[in-house]
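1. Build the 3D model from these lines:
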Amino acid sequence: GLLEAEGAFAAEAARIDTEFQKIAGWSIIEELLRPEDRSRATSTVVAQAGNFLVQVALCAELAELDIRPATVVGHSAGEVAAAYIAGALSLHDALLASHHRARLQATTAGTGGMLAIGLPADTVRELIAEDQLVDIAAINSPTAVTLAGNETRLDEIAAPLIEDGVFAKRLQVEAPYHSHLMDPILDELRNVLTELQPTTPHIPLYSTVTGTRVTGPDWGADYWCDNTRHTVRFADTIRELIRAGHRVFLEIGPHPVLGANIREILRAAGETGTTIGTLNRKQHDTDSIRKILADLYAAGVLDIEGMFADLPTPTPHLDLPTYPWQKTHLRTEIPLNQLHLYGTPDSYTTLGDQDPEDSLRWQLELNMQVLPWLADHRVEGTRLMPATGYLDAALSAVLARTESTQAGVADVRFVTPLAIEDGQMPLMRFELEESTHRFTIRSRKTAGTAWTVNATGRLIEGAYDQIKAEVPPTYTMTEIDPATFYTTLATIG
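-> As a prediction, the model looks like this:
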C-alpha cells in the first residue's frame, strides 16, 4: 500500500532500491511486489533486504509527520537500519552490510535450527551448561530466550521442557543465526566490509551486541561480525533505555513482534510504558499510519504544534447553539459495577468476563443456568467440567484477542479435575502469559480462597500447520444404538 501511494515511503524506497541494485544486482521493490504465490520474501537474502527498506522508508514516512526518534535501537539484522537512521553508516555502507550479512548467512541454510524457550536466561544457561552444539542466540525478555545450533540437540532440549509444561517451540528459519554455525562466514564478512566508514551517530544509538550506548564510530567490519555471531542482548539494552528514562517504544517494521517482550521488561522493572507497532499484516497501511498517530497522541508524545506548524491559523472556536435539555435523570454505572451486575455482552460462554484491570485474565462463574450441559457431565455421580470446556475456553481466548478465523491450542495438560458440587457455583479463571502464549486455568469454590490448577497449555494465534486425521472407512465401524450406549455408560458410572 505504501509503495503504491507515491508518498515519502515510496520515494525513499525507490532511492534505497536504486543504490541496492548497484550492490546486489536485483531489485528489492520488485521482490516485495511479487504475488504471494511467487514471493521469495521468506528467504534470508530477500527478507533482510526487504526489512531494511521497509524500516528506513517507514522512518521517512513518519518524518513527514514530524515524528522522529529520540533514541534508536535495532534487533539483530534491524541494527543495520538503526545504524543508518542514527547516522552511524551512510546509505551505501548500510546496504553493503545488509546485503553481504544476509548473503553469507544464507550459505549456512540447513546447517542448524533455532528454538524459542519460555525460561529466564540464567536457567537456560544452566540447562545447556558447556554444550558445544547449541548457543544462546537471543535474550529478548526476562522469560524469552532463543537457542540456535544442532537441530537434533535442540529437539532433545525441547522434549523434556514441553513434557514439564514449559514453552519450547522450534522456529521456522533458514539458518541457525547467532550461533557457532556462523563462524565459517565471519572472515569473508569481515573482508567484504573492510571499507565501511562508520561515523559517530548524531541520534543516540544503543547496541544489542554490547547492551550499551554507542559513543564513537565503532560500527565497522568487526562490529558486524560480532552482530552476526554474538547473542542479541535485547533485554539488557531495553533495560538500559528504561534506566535512561525512555517509556514509549515505537517498533519500526512490517509487523510488530517485540512489543510483548518490551512490556514484560517494563513490568519486571516496575515501570509503566507504552509499546506501539507500525505496520500490521492484518490491516491496510493507511490505517496503520493513522493508528500510529492516534497511539502516539494517546501516549502523550506526539508534537501536535510541530505537525501543523505550516498550516494557516485555525478558525477560532465558536459557541454552539444551546441544547433544549430534557431534564431527565441519567444514571452512569461504574464499569466494574456493570461487569459484576451484567457480565460481558456477547462474551464467549466458557471463557467468561475479561478482567477490567488485566486484559490477560478472564473469569467465569460455573452456573447451571448459563451452562446447562454441566449437569450432564458426571463421573460416578460427581459433576465435572469436561476437558472440552477447557479447550473451548482456550480457543475462545484466541478469538477474543485476535478476531482471527484460525485458532489452535498445543501442549495441553489436564492437571486436576474441577468438581462442581450441588448448590455450588465455583469460579474458573483463565490466565495468559503474553510473551509465551502459555495459559493456565484455575478454579476455586464459591466461598474459598485457594486456587487449584486444572489445566495448562499454549495458544496458537494466526497461521499454523494443521494436522489432518485419517478417518477409518465406514465399513470398519460398528453402529451403536444411542440408548444402549448411554445405558452402558451409566452402568459403569
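
2. C-alpha from now on. contacts and neighbour counts both.
-> OK.

3. Specify the local secondary structure of residue 138.
-> Using DSSP: H, G, I helix; E, B strand; the rest coil, the secondary structure recorded for residue 138 is strand.

4. next one: residue 272
-> State at residue 272, reduced to three classes by three-state DSSP: coil.

5. Test my guess that residue 192 contacts residue 99.
-> No. Residue 192 sits out of contact with residue 99 when judged by C-alpha atoms under 8 Å, with a separation of 10.5 Å.

6. More neighbours: those two, which one.
-> For residue 192 versus residue 99, the count of surrounding residues by other C-alpha atoms under 10 Å is larger for residue 99: 21 against 14.

7. Can you tell me the closest non-neighbouring residue to that one?
-> The shortest distance from residue 99 to any residue other than its chain neighbours is 6.5 Å, reached at residue 49 (C-alpha to C-alpha, 6 or more residues apart in numbering).

8. so what's that neighbour up against?
-> When contacts are counted by C-alpha atoms under 8 Å, 6 or more residues apart in numbering, residue 49 is found next to 28, 95, 98, 99, 102.

9. in the helix or strand where it lies, what's buried?
-> Mapping residue 49 onto the secondary structure by DSSP states H and E places it in helix 44-64. For helix 44-64, the neighbour count (16 or more other C-alpha atoms under 10 Å) marks 44-62 as buried.

10. if we can go back for a sec, and which of the contacts of residue 49 is nearest to residue 85?
-> The closest of the contacts of residue 49 to residue 85 turns out to be residue 95 (C-alpha to C-alpha; 12.3 Å).

11. three-state assignment of the closest residue to the closest one other than its chain neighbours?
-> Setting aside the residues directly before and after it, residue 95 is nearest to residue 20 in space (C-alpha to C-alpha, 6+ apart), at 6.3 Å. Taken by three-state DSSP, the conformation at residue 20 corresponds to helix.

12. In helices, which of the contacts of residue 49 fall?
-> Secondary structure assignment (DSSP state H) places 28, 95, 98, 99, 102 from those within helices.

13. same for whichever strand or helix holds residue 160, what does it pack against?
-> Assigned by DSSP H and E, residue 160 belongs to helix 151-163. Under the contact criterion of 3 or more C-alpha pairs under 8 Å, 6 or more residues apart in numbering; DSSP states H and E, the helices and strands touching helix 151-163 comprise strand 113-117, strand 168-171.

14. list the buried ones in the helix or strand just after the first one?
-> Meaning strand 113-117. The element immediately downstream of strand 113-117 (helix or strand, assigned by DSSP H and E) is helix 121-128. Neighbour counts using 16+ other C-alpha under 10 Å place 121, 124 of helix 121-128 among the buried residues.

15. quick check: angle from helix 121-128 to strand 113-117?
-> Taking axes from the mean of the first three to the mean of the last three C-alpha atoms, to 10 degrees, one finds helix 121-128 and strand 113-117 inclined to each other by 130 degrees.

16. another one to check against the first:
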Amino acid sequence: MKAYVFPGQGAQFTGMGLDLYERSAEAKELFEKANEILGFRITDIMFEGSADDLKQTKVTQPAIFLHSVILSKVMGDSFRPDMVAGHSLGEFSALVANGALNFEDGLKLVSRRALAMQEACEMKPSTMAAVLGLADEVVEEVCNSIDGVVVPANYNCPGQLVISGEIEAVEKACEGMKEKGAKRALLLPVGGAFHSPLMEPAREALATAIEQTVFNTPVCPVYQNVTTTAVTDPEAIKENLIAQLTAPVKWTQSVQQMIADGAQLFTEVGPGKVLQGLVKKIDRSAEVAAGEVPSAE
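-> Purely as a prediction, here's the structure:
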C-alpha cells in the first residue's frame, strides 16, 4: 500500500515551488489563486525571498502547504494514495490531498492557523527544545516532574523528541534530561511553545474557523497526529484537527500504525526530506521516496 506524507514547518527553502510554477500550467494557476486568497504575492517570497523572509509566520506555513498540495495535484496519475499523514502543519496538506478539504478552504485555514499561533506566541514567552537519546517514557517522566508548563510536543522517531512550554520550565527540563543521560537537550530557535497548553488561545481561534468549514469524506484515511489511527469521518477529522494545536504530534506512533495497516512505500510530498529520514529511523525496512516534479507540459 502507498502512504503519502506531508512535511511541517521548518522544511521551507528559498526558491521553493518555482520549478512547479514554471513547468506546469495547473501549478501556475493554483499559485496565482493563492496570491489572491492571501492578499499578497506569497510566490514572490517563495521564489525570490531570503531565508528570513520565509521565516515570517504569515509566510512559512502557507508556503509549505502550497508547495506540498500543488505538487500532489500536478503529480497526476502517479498520485494514488491508500493512506495519508502530515506532520503538524502537514496534516492540512494531507487533508487537501485526500479530498477532505478543498484547496481554497485548506489555504484559508492554514493562514488563519499561522496568525493564531503567532498571536498566542506573543501572549506569553515560551519555547521548545530537542531531546536526543532518551526513551519516550523518560522524557515524559522528566516533564511531569517540573513545576510549570513543559510537555512532549513531537514524537518524531525513537530517541528524538521535542518538548514545549514556558521558557524556565523547558530549561529546567533540559537539565533533567541531561542528568538522565540524554545525548543532547537544546533549545530550538522558535518563537513559541507549539503543541502545548500555551497554544490554547490559538486552538480556540482555529476551532471557530474549522467549525465553519465544510469537510468532505476523503478518498482514503488520514492518520492524524492526535489519534495516530486511520480516520475517514469528517466530524472526527475536524475534532482531531482542532485538538492538534495543544496536543503532541505522535509521528512515531502514526508511522508505526500505517506500517501495521499495510503501508510499504512512504512518499514525501513537499519541500525537504525530513519525513523520509524519520520514517527510516522508525522502521528501517520501510521504503521511502520523494514526490516527483512532473516533466514539462
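
17. circling back: show me what the residue nearest to residue 99 of the first structure lines up with in the second structure.
-> Across the two structures, residue 49 of the first structure finds its equivalent in residue 62 of the second structure, going by TM-score structural alignment.

18. Also residue 179 of the first structure?
-> Structural correspondence for residue 179 of the first structure with respect to the second structure (TM-score structural alignment): residue 196.

19. Now for that match: which residues touch it?
-> For residue 196 of the second structure, the contact set (C-alpha under 8 Å, 6+ apart) comprises 150, 151, 152, 153, 164, 165, 245, 246, 247, 248.

20. Where in the second structure does the lengthiest strand in the first structure align, residue-wise?
-> With DSSP state E applied, the strand covering the greatest number of residues in the first structure is identified as strand 452-461. For strand 452-461 of the first structure, there is no aligned range in the second structure, judged by TM-score structural alignment.

21. Whatever helix or strand comes next after that strand aligns to what range in the second structure?
-> If you walk from strand 452-461 of the first structure toward the C-terminus, the next helix or strand you reach (DSSP H and E) is helix 482-491. Under TM-score structural alignment, helix 482-491 of the first structure corresponds to no residues of the second structure.

22. What lies in contact with helix 482-491 of the first structure?
-> Taking contacts as C-alpha under 8 Å, 6+ apart, no residue outside helix 482-491 of the first structure touches it.

23. Identify each buried residue in that helix, please.
-> Judged by neighbour count (16+ other C-alpha under 10 Å), helix 482-491 of the first structure contains no buried residues.

24. got it, and stretch 272-285 of the second structure?
-> Within stretch 272-285 of the second structure, the residues that count as buried by 16+ other C-alpha under 10 Å are 272, 273, 275, 276, 278, 279, 281, 282.

25. so how far is that stretch from its chain's centroid?
-> 15 Å (C-alpha atoms, centre = their mean, to the nearest Å).

26. Over to stretch 280-288 of the second structure?
-> Using C-alpha atoms, centre = their mean, the mean C-alpha position of stretch 280-288 of the second structure is found 19 Å from that of the whole chain.

27. okay, now residue 122 of the second structure: neighbour count?
-> As a measure of burial, residue 122 of the second structure has 11 neighbours, counting by other C-alpha under 10 Å.

28. for residue 297 of the first structure, same thing?
-> Per other C-alpha under 10 Å, the neighbour tally for residue 297 of the first structure reads 13.

29. Check residue 109 of the first structure too.
-> Residue 109 of the first structure is surrounded by 17 other residues when neighbours are defined as other C-alpha under 10 Å.

30. Over to residue 208 of the second structure?
-> Count around residue 208 of the second structure with other C-alpha under 10 Å applied: 11.

31. Can you tell me what it aligns to in the first structure?
-> When the first structure is aligned by TM-score structural alignment, the residue opposite residue 208 of the second structure is residue 191.

32. does that match count as helix, strand or coil?
-> Assigned with three-state DSSP, residue 191 of the first structure falls in the helix class.

33. List the residues that contact it.
-> Contact criterion C-alpha under 8 Å, 6+ apart gives residue 221 as the residues in contact with residue 191 of the first structure.

34. got it, and residue 136 of the second structure?
-> Contacts here follow C-alpha under 8 Å, 6+ apart; on that basis residue 136 of the second structure touches 155, 158, 159, 161.

35. List which of those residues are still in contact in the first structure.
-> Of the contacts of residue 136 of the second structure, the subset whose aligned partners also make contact in the first structure (criterion: both residues aligned by TM-score structural alignment, their matches' C-alpha atoms under 8 Å) comprises 155, 158, 159, 161.

36. Out of those, list just those in strands.
-> Residues from these lying in strands, with DSSP E as the criterion: 155, 161.

37. For the kept ones among the contacts of residue 136 of the second structure, name the two members farthest from one another.
-> Farthest pair in those (C-alpha to C-alpha) is 155 and 159. Separation: 8.7 Å.

38. In space, what's closest to the aligned partner of residue 94 of the second structure in the first structure - neighbours in sequence excluded?
-> With TM-score structural alignment defining the correspondence, residue 94 of the second structure maps onto residue 82 in the first structure. When the adjacent residues along the chain are set aside, residue 82 of the first structure lies closest to residue 74, with 5.4 Å between them (C-alpha to C-alpha, 6+ apart).

39. what residues are up against the nearest residue to residue 176 of the second structure once chain neighbours are set aside?
-> Excluding the flanking residues, the one nearest residue 176 of the second structure by C-alpha to C-alpha, 6+ apart is residue 142, at 6.3 Å. Contacts here follow C-alpha under 8 Å, 6+ apart; on that basis residue 142 of the second structure touches 173, 176, 177.

40. what do we get in the first structure for residue 142 of the second structure?
-> For residue 142 of the second structure, the residue aligned by TM-score structural alignment is residue 127.

41. what's the answer for residue 81 of the second structure, then?
-> Using TM-score structural alignment, the partner of residue 81 of the second structure in the first structure is residue 69.

42. ok, its match - contacts?
-> Neighbouring residues of residue 69 of the first structure by C-alpha under 8 Å, 6+ apart: residue 203.

43. Checking it next. Helix, strand or coil?
-> Here residue 69 of the first structure takes the coil state, with states given by three-state DSSP.

44. got it, and residue 236 of the second structure?
-> Following three-state DSSP, the label given to residue 236 of the second structure is helix.

45. Tell me the spacing between it and residue 101 of the second structure.
-> As for residue 236 of the second structure, its distance to residue 101 of the second structure is 14 Å (criterion: C-alpha to C-alpha, to the nearest Å).

46. more crowded one of these two?
-> For residue 236 of the second structure versus residue 101, the count of surrounding residues by other C-alpha under 10 Å is larger for residue 101: 23 against 11.

47. Provide a list of residues in contact with that one.
-> When contacts are counted by C-alpha under 8 Å, 6+ apart, residue 101 of the second structure touches 95, 214, 215, 216.
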